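Engineer: dropping a prediction and its sequence here:
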Amino acid sequence: MKPDFLIIGAMKSGTSTLAHYLRQHPEIYMPDGEVHFFYEEGKGRWQRGIQWYERQFEEALPDQIVGEKTPTYSYLPDTAQRIHDVLPEVKLIWIFRDPIDRAYSNYWHAVRSGIEPLGFAEAVQREGERDIWKGYVRRGQYAEQVGRYLDYFDREQMHFSLFEDLKTEPQAVLKELFQFLGVDPGYSNQLNQRARKNVTKIPRSTTFRYLTKSVVNEIPVLRSLAFRLDQRFNRRSEPGYPDMDDGVQRHLENHFQPYNEQLQEKTGLDLTAWA
């Protein structure tokens, strides 16, 4: 069995919450987690083959439509053609977030994971010389990503929504999405609103977290000690992210403005709230 729809992006834009809602609909089946099929890099599983991919949906009932969520699909350049080759009629679901907020959230997620030793300003400045997985800014250039998919898919196969609307008006967003997928839109009124949240807990020191997670973690005899030290001394007591530097904020506003204008043209979304 092959999927009828894919949630393809964008990372740190509410895709986990969106999938949580869709899994509640009795006419929809989605496997847990992310499948990561249409690419090889990092977590990619393309080499496992189409039969492996189809087995991920074996538990679906005969009267259910099936889908999966992997936001990396929107970001990597070769996935659009691969998806079209395998699933030419698939429906594609996009959800976008203010790209500055998305970049900052993505950065702190990487810090928490222990894979980011740099401060945010330096990470942004040096992004062009770093590997593709640390593309905090590039991931928010949504118009480029949509453009790649429009080279292979009709606009009618795509559904666009905003993270900000999902937070404030989830029923309205989901009703439109259910209509797009061809399932009962009335079920949007019965969803459990206590959606799973993908919360990032922030360390005090990015360098200390990087050392304990990415360096010391490779030394088994020190792994447990490093973890305890990090948990005890490197956890911020206050919630949320620290304020972004004003200069970096202005730089990103100028950088993303033309991309946001292009996205608005391609999708018809009202992006004035990002201005």
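Structural biologist: Looks like it arrived, so ask away. Numbering: from 1, shown residues only.
Engineer: could you use CA atoms for every contact and neighbour count after this?
Structural biologist: Will do.
Engineer: can you give me the strands for the stretch 151-275 of the chain?
Structural biologist: Assigned by DSSP state E, counting those that start in this stretch, the strands in the stretch 151-275 of the chain fall at 158-162.
Engineer: what ranges does it have for its helices?
Structural biologist: 163-168, 170-181, 206-210, 220-233, 246-267 (DSSP state H, counting those that start in this stretch).
Engineer: return the most buried member of the ones you listed.
Structural biologist: Of all these, helix 206-210 has the most neighbours on average by mean count of other CA atoms under 10 Å, namely a mean of 21.
Engineer: can you name every helix or strand that that one contacts?
Structural biologist: Applying 3 or more CA pairs under 8 Å, 6 or more residues apart in numbering; DSSP states H and E, we find helix 206-210 packed against helix 99-113.
Engineer: next SSE downstream of the helix it packs on?
Structural biologist: Using DSSP states H and E, the helix or strand that follows helix 99-113 towards the C-terminus is helix 120-125.
Engineer: hang on, the earlier thing: right, so of the helices of the stretch 151-275 of the chain, which gets closest to residue 141?
Structural biologist: When those are ranked by proximity to residue 141, the top entry is helix 246-267, at 5.9 Å, counting by CA to CA.
Engineer: what's the angle from that closest one to strand 158-162?
Structural biologist: Helix 246-267 runs at 150 degrees relative to strand 158-162, counting by axes from the mean of the first three to the mean of the last three CA atoms, to 10 degrees.
Engineer: list the helices and strands helix 246-267 packs on?
Structural biologist: Short answer (3+ CA pairs under 8 Å, 6+ apart): helix 246-267 packs on helix 99-113, helix 142-150.
Engineer: so how far is it from its chain's centroid?
Structural biologist: When distances are taken as CA atoms, centre = their mean, to the nearest Å, helix 246-267 is centred 19 Å away from the chain's centroid.
Engineer: want to compare, so here's the second one:
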Amino acid sequence: MNKRLDFMCVGVQKGATSTLHDILVQHPNLGLPNFKETHFFSDDKKYEKGLQYYFKNNFKKSDATFMGEIDPEYCYLPKTAIRIHKAFPNCKIIFILRNPVDRAYSQYLMTKRIGRETLGFIEAVYSENQRLNNYFSQLHYSYISRGFYTKQITRYYNLFGKENVGVFLFEDIIKNPSKIVKEISQFIGLPDYDYDYEIKSNVASEAKSTIIRDFIFKPNKLKKYVGKILPTKKIKDRIMYKLYNANLKDAKKEPLNIELKSKIYKEFYISEIDKLEALLGRDLSSWKN
């Protein structure tokens, strides 16, 4: 079994990582995890099981000539960068960045859609610091803090070297996916392939049934019982994944109020975007409201 990763796309959440995954997974010589996000390096319980568990339980194409993972949890939590470097010090790191205000709102809508958010957006933003007191909260309620990209990228620069960290933009991959995927492929050393770029990833949706949604995402006795009678967690996860997708219906995305967007930018991100421009050496004026 191949015990190395050639690249790791570490984020950001709601930054077109699903689009990148759904394109790259078509490559016949590339091995990606069976499910897009393993959370192996961010989840302490999974990480403690070791790399043999990681490869055995997550990769179907264990004989692929090129291996990678795409998991946007990995840029946000500091411990994950250290863990990834310890396991794969020579792998290439990919970031896809998005306007942090748009990213925060998109995460909020996702968290609300799966039934984990009851607060309004602005209330959730101002409650964030009080809520981020455990791993679960960090996963779901980190709307603003995930947008401080400078320290996240610097963390990976310091571990892997700036030359091994590629930074791309959400707007670019949405506008011209073939161009950006080619740039990413060249950066990580993946041979060219004739991809289908017409795929649609993470289309705005909502649950058909809130009962089924809550069964999937909230602790309950029935789910615990089902987990006991199924032979492996992998089978349980696959069933839940299929049930989740079957329970989705198209939804109209509620746009973020322009005044509110400007308020959040001015309050949280003015200096952050200036620092990010200096770090990356590129113009991000389109993010400035």
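Structural biologist: Great, that's in hand. Since the model is a prediction, treat every value here as computed from it, not as a measurement.
Engineer: to residue 125 of the first structure, which of the helices of the stretch 151-275 of the first structure lies closest?
Structural biologist: It is, among these and with distance given as CA to CA, helix 246-267, at 9.3 Å.
Engineer: coming back round to it: for the helices of the stretch 151-275 of the first structure, which one sits closest to residue 135 of the first structure?
Structural biologist: When the helices of the stretch 151-275 of the first structure are compared by CA to CA, helix 246-267 sits nearest residue 135 of the first structure, at 13.4 Å.
Engineer: aligned partner of residue 203 of the second structure in the first structure?
Structural biologist: Matched by TM-score structural alignment, residue 203 of the second structure corresponds to residue 199 in the first structure.
Engineer: one more: residue 260 of the second structure?
Structural biologist: In the first structure, residue 260 of the second structure lands on residue 248 (TM-score structural alignment).
Engineer: which residue lies farthest from the center of the second structure?
Structural biologist: residue 229 (30.7 Å; CA atoms, centre = their mean).
Engineer: quick one: map that residue onto the first structure.
Structural biologist: Using TM-score structural alignment, residue 229 of the second structure pairs with nothing in the first structure.
Engineer: repeat for residue 281 of the second structure
Structural biologist: In the first structure, residue 281 of the second structure lands on residue 268 (TM-score structural alignment).
Engineer: against residue 143 of the first structure, how distant is its match?
Structural biologist: 12 Å (CA to CA, to the nearest Å).
Engineer: what does residue 74 of the first structure give?
Structural biologist: On the measure of CA to CA, residue 74 of the first structure and residue 143 of the first structure end up 11 Å apart.
Engineer: which of the two has more neighbours?
Structural biologist: Remark: of residue 74 of the first structure and residue 143, residue 74 carries more neighbours, 25 against 18, as counted by other CA atoms under 10 Å.
Engineer: residues in contact with the more buried one?
Structural biologist: By CA atoms under 8 Å, 6 or more residues apart in numbering, residue 74 of the first structure lies in contact with 8, 9, 10, 80, 145, 146.
Engineer: pull the most distant pair out of the residues you listed.
Structural biologist: Farthest-apart pair in the contacts of residue 74 of the first structure is 10 and 80; separation 14.1 Å (CA to CA).
Engineer: looking at the two, which one has more neighbours?
Structural biologist: Shown here are residue 10 of the first structure and residue 80; by other CA under 10 Å, residue 10 has more neighbours (26 against 23).
Engineer: now the aligned partner of the more buried one in the second structure, nearest residue through space, not along the chain?
Structural biologist: The alignment partner of residue 10 of the first structure in the second structure, by TM-score structural alignment, is residue 12. Excluding the flanking residues, the one nearest residue 12 of the second structure by CA to CA, 6 or more residues apart in numbering is residue 72, at 5.0 Å.
Engineer: in what helix or strand does that neighbour lie?
Structural biologist: Assigned by DSSP H and E, residue 72 of the second structure falls within no helix or strand.
Engineer: next, count neighbours for it.
Structural biologist: Neighbours of residue 72 of the second structure (other CA under 10 Å): 24.
Engineer: what about it, distance to residue 214 of the second structure?
Structural biologist: Residue 72 of the second structure is 24 Å from residue 214 of the second structure, by CA to CA.
Engineer: same deal with residue 69 of the second structure?
Structural biologist: 28 Å.
Engineer: looking at the two, which one has more neighbours?
Structural biologist: The neighbour count for residue 69 of the second structure versus residue 214, taken as other CA under 10 Å, is higher for residue 69 (22 against 15).
Engineer: state the three-state secondary structure for that one.
Structural biologist: The three-state assignment at residue 69 of the second structure reads strand, by DSSP: H, G, I helix; E, B strand; the rest coil.
Engineer: who's in contact with it?
Structural biologist: Contacts of residue 69 of the second structure by CA under 8 Å, 6+ apart are 5, 7, 8, 9, 32, 33, 36, 37.
Engineer: you'd agree residue 93 of the second structure is in a strand?
Structural biologist: Yes: according to three-state DSSP, residue 93 of the second structure belongs to a strand.
Engineer: helix, strand or coil: sort out residue 96 of the second structure for me.
Structural biologist: strand.
Engineer: so which of the helices and strands packed on helix 246-267 of the first structure is the most packed in?
Structural biologist: helix 99-113 (a mean of 21).
Engineer: the aligned residue in the second structure for residue 156 of the first structure: neighbour count?
Structural biologist: Counting by TM-score structural alignment, residue 156 of the first structure corresponds to residue 163 in the second structure. Residue 163 of the second structure: 10 surrounding residues under other CA under 10 Å.
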